[in-house]
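Chemist: coords please:
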Amino acid sequence: MTDKDEIDGGGGDMLLGVVLLYWTLHERLECLEPELSKQERVFLVRLSVPRRMGDLARLMQALPSTVTALADGLEARGLISRRRDPEDRRAWLLELTEAGHARRDGMLAHVERAMRETTGLPAADFDRFAELLTRIRDHIRADGLPKELPF
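Modeler: A predicted model of the protein is given here:
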């Protein structure tokens, strides 16, 4: 009996595909940047542009105190810096340093390679899949994110 024989060919196939993609990518990406926690990696990815700590906490669905602790650790490693927000001198902006940009770029390149290899899709199909994932993400955001993200 093949795996295909155990699935209903419809919703079950889609669900299994999503679960297997997540599981495989999670395993492949877990070894990425082992000296950084999963939250620190998400922090770097989310810091594509300078952001206020409160905005970053909202995007990460994390407590401001968690973002402060993460920022402290990443700043100590030289990956981010803080500067006053010119629009509100009471607030701080977090931004990637040159080393932080390099680390973020390397992580994103690794993620794309892992996605391409894991899906096994030809380039045109992969590009379409990436577009669809972005649309799915935007739709979920518009409806409201789940109460807690799994990372």
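
Chemist: CA atoms for contacts and neighbours, from now on please.
Modeler: Fine.

Chemist: and the contacts of the top strand by length along the chain?
Modeler: Using DSSP state E to define each element, the chain has its longest strand at strand 88-96. The contact list for strand 88-96 (C-alpha atoms under 8 Å, 6 or more residues apart in numbering) reads 44, 47-53, 71, 79-85.

Chemist: mind doing that once more with 6 Å?
Modeler: With C-alpha atoms under 6 Å, 6 or more residues apart in numbering as the test, strand 88-96 has contacts from Pro50, Arg51, Arg52, Leu79, Ile80, Ser81, Arg82, Arg83, Arg84, Asp85.

Chemist: following up with a second sequence; could you model it the same way so I can compare the two?
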Amino acid sequence: MNDSENIDSLHGEMTLSIVLLYWSLHDRLDCVSPHLSKQERLFLIRLASPLRMGNLAKIMQALPSTLTTLADGLEAQGLVQRQRDPDDRRAWLLELTQTGHAARRELLESAGLALREATGLPDADLETFSALLFRIRDHILAQGLPKGMPF
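Modeler: Below you'll find the predicted structure:
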């Protein structure tokens, strides 16, 4: 095997490993709060602090109408509430209720456990992995989010 084939194989294996990690995490997190859809779980994770609906739609790369539907469902479940934006009374802020904060904490704890289980990495390696992931995320965000992302 020549160097070019080794590099091709390495890049292919890295890509397949990333996909495998994604699906492993996806599978583990599907069991968390099964009454919530994947989009609703991402919504709760993204809503760390009150946000305008338009800003949240932009962050999640969702149509405002889609976000409104998600917010309606989560509001009906008592997980989010709408408040008028004190800086602009025409706009609405979405914020987590106490129940929503508890659900978000459960999701984040489960995500951390899922990452540990999926990777099998010790804490020190997870810290290094996290630092690399944040660098990758920042690089991707600087270039612009890929179209069609679910969040």
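
Chemist: buried ones among the contacts of strand 88-96 of structure 1?
Modeler: Pro50, Arg51, Arg52, Leu79, Ile80, Ser81, Arg82 (16 or more other C-alpha atoms under 10 Å).

Chemist: quick check, nearest of these to Ile136 of structure 1?
Modeler: Arg51 (24.3 Å; C-alpha to C-alpha).

Chemist: which residue lines up with that closest one in structure 2?
Modeler: Aligned counterpart of Arg51 of structure 1 in structure 2: Leu51 (TM-score structural alignment).

Chemist: in structure 2, which spans are strands?
Modeler: According to DSSP E, the strands that structure 2 contains are 51-52, 80-85, 88-96.

Chemist: what's the closest of those to His139 of structure 2?
Modeler: Per C-alpha to C-alpha, nearest to His139 of structure 2 of the strands of structure 2: strand 51-52, 24.1 Å.

Chemist: just give me the mean distance for the closest one relative to structure 1.
Modeler: By mean C-alpha distance after the TM-score superposition for structure 1, the fitted strand 51-52 of structure 2 averages 0.3 Å away from its aligned residues in structure 1.

Chemist: for that strand, what is the distance to the chain centroid?
Modeler: The chain centroid and the centroid of strand 51-52 of structure 2 are separated by 17 Å under C-alpha atoms, centre = their mean, to the nearest Å.

Chemist: and that strand, what does it pack onto?
Modeler: strand 88-96 (3 or more C-alpha pairs under 6 Å, 6 or more residues apart in numbering; DSSP states H and E).

Chemist: now the strand it packs on, how far from the centre of its chain.
Modeler: The answer for strand 88-96 of structure 2 is 22 Å, by C-alpha atoms, centre = their mean.

Chemist: that strand vs structure 1, mean deviation?
Modeler: Averaged out, strand 88-96 of structure 2 is 0.3 Å away (mean C-alpha distance after the TM-score superposition for structure 1).

Chemist: if we can go back for a sec, in the longest strand of structure 1, what counts as buried?
Modeler: Those would be Trp92, Leu93, Leu94, Glu95, Leu96, for strand 88-96 of structure 1 by 16+ other C-alpha under 10 Å.
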